[in-house]
Every structure is written in structure tokens, then in C-alpha cells.
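**Student:** no sequence for this one, just the structure:
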């Protein structure tokens, strides 16, 4: 599943996700093994990325536990696929919730940096 988490992280990074990271949280979490976190630039970006991400997850036979849902304008979509949880967030919400700080000390599998063109 580690390789799939890396593929998901690279995918969202390549699709203009900002500051994309993939963390191994399995030793600290009772509900998942990997977090993929990225920043979206707008609601349109969020909607488009979610749609494309569903197709990628299908390729790996991963299904979000709550099914496919359309993004709402709250600015945060969480796709809980069991062993991998994907967080797509606006910069404001990402800064406020600071998930990387909450999971500080987790192994970083992928770090796309601040610019989607890097990494």
C-alpha cells in the first residue's frame, strides 16, 4: 500500500496540488496507514482534482468509505479509502488545522515542496 500512497501523492502533486506530502501514520493511528495532504488553489481546482482522483483510486481498487461525493464549497475534501486517507484542502484550512503538526514525527514518504513544479 506504500507504493499506492506514493502514486496518489505524485498524482495530486502533478495536478497542481501545493505542498503535497504523504505520511506514514500507521504506527500512530488506529484507523489508517497513510495520509496524503495537498493544497488546492480554488473550488474549481478541488472539484477537478477530486474527479480525477476517483479515477486513479479505481485503478487501485480503492473506494472511499462514504462513496463518491461531490465537493462542497467548504474547502476540504477527505477521501477515506481505509489504508489511505487523502486530504484536499484550501491553504486557509490547511494552515488552520496544520495536520502535519498533529502527525509530527510520522515518516515522510513524499514531500512535493511548496511549488507543484518542484519535487
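**Tutor:** Nice, I can see it. Quantities reported herein were computed from a predicted structural model and do not represent experimental measurements.

**Student:** Going by C-alpha atoms from here, please, whenever you check contacts or count neighbours.
**Tutor:** OK.

**Student:** Could you report the neighbour count for the closest residue to residue 2 other than its chain neighbours?
**Tutor:** Nearest residue to residue 2, sequence neighbours excluded (C-alpha to C-alpha, 6 or more residues apart in numbering): residue 34, at 7.7 Å. Neighbour count for residue 34, taken as other C-alpha atoms under 10 Å: 27.

**Student:** from memory residue 34 sits against residue 25, does it?
**Tutor:** Yes. Taking contacts as C-alpha atoms under 8 Å, residue 34 lies within contact range of residue 25: 5.5 Å.

**Student:** Comparison target, given below:
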């Protein structure tokens, strides 16, 4: 189920125009989740909108987020979906916290529009 859930969320983020989506396989590294998805939004409003989009689509699929943090501020939103943790950042905040480095994951190539 966690791989299917991860794929669903990736599609939702793509639909919402999330940028630089990275997936971290946490299997065997921690017990908090099987996958972590990290993505960027262009602004606070875009980050909050991405979070709302994922939450709403998951609800329609019968999946309820266990926890949601930071949605009002829109700098860094964390969605706990059980086996999948989603981090949504503004680019500057993502660069500052650099979760990819902490989990030793290569950064996705920057896409310029």
C-alpha cells in the first residue's frame, strides 16, 4: 500500500505544479514511514495550495492525513500520511533545512521555467 500511496501523492503534486519533487526510500532506515516526499512550491500560497490539494484528493480516495503542520504559514508544510511523510517547502526554506542532504539523497535537477 505504501508504494501505491507514494505514487498517488507524486501524481497529486505533479498536478499541483510542485517543483523539484524528490522521493526518499526510508525502508530499513527508520520506523516513522516507508517513504518521504520532498517538494517545493513557488510561494507560501502555492505551498499551502499544494497541501490542500493533496489532503483533499487523499480524502476522496478514503485516506486521512494523520497530521498536518505548518499549513497556515506556508513556508514548510508537513503531511503525515502514515507510511508516507510529505514535506512541502518554499525553495529558500528547503535549501536552508536541506532534508535531502540529511537523508543522503541527491537533489533533483533544478528546472527553470
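**Tutor:** Good, I have the coordinates. All values reported here derive from a predicted model rather than from experimental measurement.

**Student:** Mind checking how well the two chains overlap by TM-score?
**Tutor:** Taking TM-score structural alignment, normalised by the length of structure 2 as the basis, the two superposed chains have a TM-score of 0.82; 112 aligned residues with a C-alpha RMSD of 2.5 Å.

**Student:** Report the contact partners of the residue nearest to residue 2 of structure 1.
**Tutor:** 2, 5, 22, 23, 24, 25, 26, 83, 84, 85 (C-alpha atoms under 8 Å, 6 or more residues apart in numbering).

**Student:** What segments of structure 2 are helices?
**Tutor:** All helices of structure 2, identified by DSSP state H, fall at 2-15, 44-60, 91-97, 99-102.

**Student:** most tightly surrounded among these?
**Tutor:** For these, ranked by mean neighbour count under the definition mean count of other C-alpha atoms under 10 Å, the leader is helix 44-60 at a mean of 19.

**Student:** In structure 2, which residue sits furthest out from the middle?
**Tutor:** Each residue of structure 2 has a distance to the centre, and by C-alpha atoms, centre = their mean the biggest one is for residue 113: 20.8 Å.

**Student:** For that residue, give its distance to residue 38 of structure 2.
**Tutor:** As judged by C-alpha to C-alpha, to the nearest Å, residue 113 of structure 2 and residue 38 of structure 2 stand 20 Å apart.

**Student:** about what we covered before: who are the contact partners of the residue farthest from the centre of structure 2?
**Tutor:** Residue 113 of structure 2 sits next to no residue when contact means C-alpha under 8 Å, 6+ apart.

**Student:** Looking at the helices of structure 2, spot the one closest to residue 79 of structure 2.
**Tutor:** Nearest to residue 79 of structure 2 among the helices of structure 2 is helix 44-60 (7.6 Å), distances taken as C-alpha to C-alpha.

**Student:** Run through who's touching that closest one.
**Tutor:** The contact list for helix 44-60 of structure 2 (C-alpha under 8 Å, 6+ apart) reads 9, 12-13, 16, 18, 40-41, 64-65, 71-77, 79, 88-90.
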